[in-house]
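K.L.:
can't give you the sequence, but here's the structure:
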């Protein structure tokens, strides 16, 4: 199995994927960043950091590490694919 086949693909602007994939606390208000994710609802809570490294797949409850998630936008892949290519 290739690396791409082992990765979960999340279309970050797709409503269905936003319902399926959540922050570890079950919120859908997460956004990707360069090397992790950030959740607005978590960040609004006292003493809670909004940053996290695993998305929850609500289909099976599994936590998916950032490196196993392929994020897609309407114009193509998000930064995770670019991270794997290395720096110039």
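P.N.:
Received the coordinates, thanks. Worth saying up front: this structure is predicted, and the values here are computed from it rather than measured.

K.L.:
okay, CA-based contacts and neighbour counts for the rest of this
P.N.:
Will do.

K.L.:
how about the helices in the chain?
P.N.:
Per DSSP state H, the chain carries helices over the ranges 3-6, 15-20, 40-43, 79-84.

K.L.:
so how far is the last one off the chain centroid?
P.N.:
What it means is helix 79-84. Mean C-alpha position of helix 79-84 versus that of the full chain (Cα atoms, centre = their mean, to the nearest Å) differs by 13 Å.

K.L.:
same check on the second one?
P.N.:
Remark: helix 15-20 is offset 12 Å from the chain centroid, using Cα atoms, centre = their mean.

K.L.:
and the comparison structure, right after this:
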């Protein structure tokens, strides 16, 4: 081989946004009302804080699993609707 390495495929994380499960996954600021967009996680609560002068960015590139503390990258998140 000519200097290339294969990376293991990332594991997708299925997130349900209903019932008690919705409280498990938050934006980095701890808000549960976020959405997965084409290229990032968008949090409307962070947007409201930003509009009121707080130094908060509403665009995030990972969510936090409040159960384990793990950061899950945007590209690994799959939102599953019931």
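P.N.:
Here it is on my side, so go on. Note that the structure is a prediction, hence the values are computed from the model and not measured.

K.L.:
TM-score of the superposed pair?
P.N.:
Remark: TM-score between the superposed chains equals 0.73 [TM-score structural alignment, normalised by the length of the second structure]; 71 aligned residues with a Cα RMSD of 1.9 Å.

K.L.:
go through the helices of the first structure and pick out the most buried.
P.N.:
Per-stretch averages of neighbours, counted by mean count of other Cα atoms under 10 Å, single out helix 40-43 among the helices of the first structure, with a mean of 16.

K.L.:
what residues in the second structure pair up with that one?
P.N.:
Using TM-score structural alignment, helix 40-43 of the first structure lines up with residues 44-47 of the second structure.

K.L.:
return the mean post-superposition distance for that stretch against the first structure.
P.N.:
Relative to the first structure, and after both are superposed, stretch 44-47 of the second structure has an average distance of 1.1 Å to its aligned residues, where the measure is mean Cα distance after the TM-score superposition for the first structure.

K.L.:
ok, the counterpart of residue 26 of the second structure in the first structure to residue 82 of the first structure distance?
P.N.:
Applying TM-score structural alignment, one finds that residue 26 of the second structure aligns to residue 22 in the first structure. Taking Cα to Cα, to the nearest Å as the measure, residue 22 of the first structure and residue 82 of the first structure are separated by 23 Å.

K.L.:
format the helices of the first structure as TSV; extra columns: distance to residue 68 of the first structure.
P.N.:
Shown next, in TSV, are those (distance: least, Cα to Cα, whole Å):
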stretch	distance to residue 68 of the first structure
helix 3-6	7
helix 15-20	15
helix 40-43	22
helix 79-84	9
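
K.L.:
which of these sits closest to residue 30 of the first structure?
P.N.:
Across the helices of the first structure, residue 30 of the first structure has its closest neighbour in helix 40-43 (6.3 Å, Cα to Cα).

K.L.:
and the contacts of that closest one?
P.N.:
Helix 40-43 of the first structure is contacted from outside by 25, 27, 29-30, 48-51, using Cα atoms under 8 Å, 6 or more residues apart in numbering.
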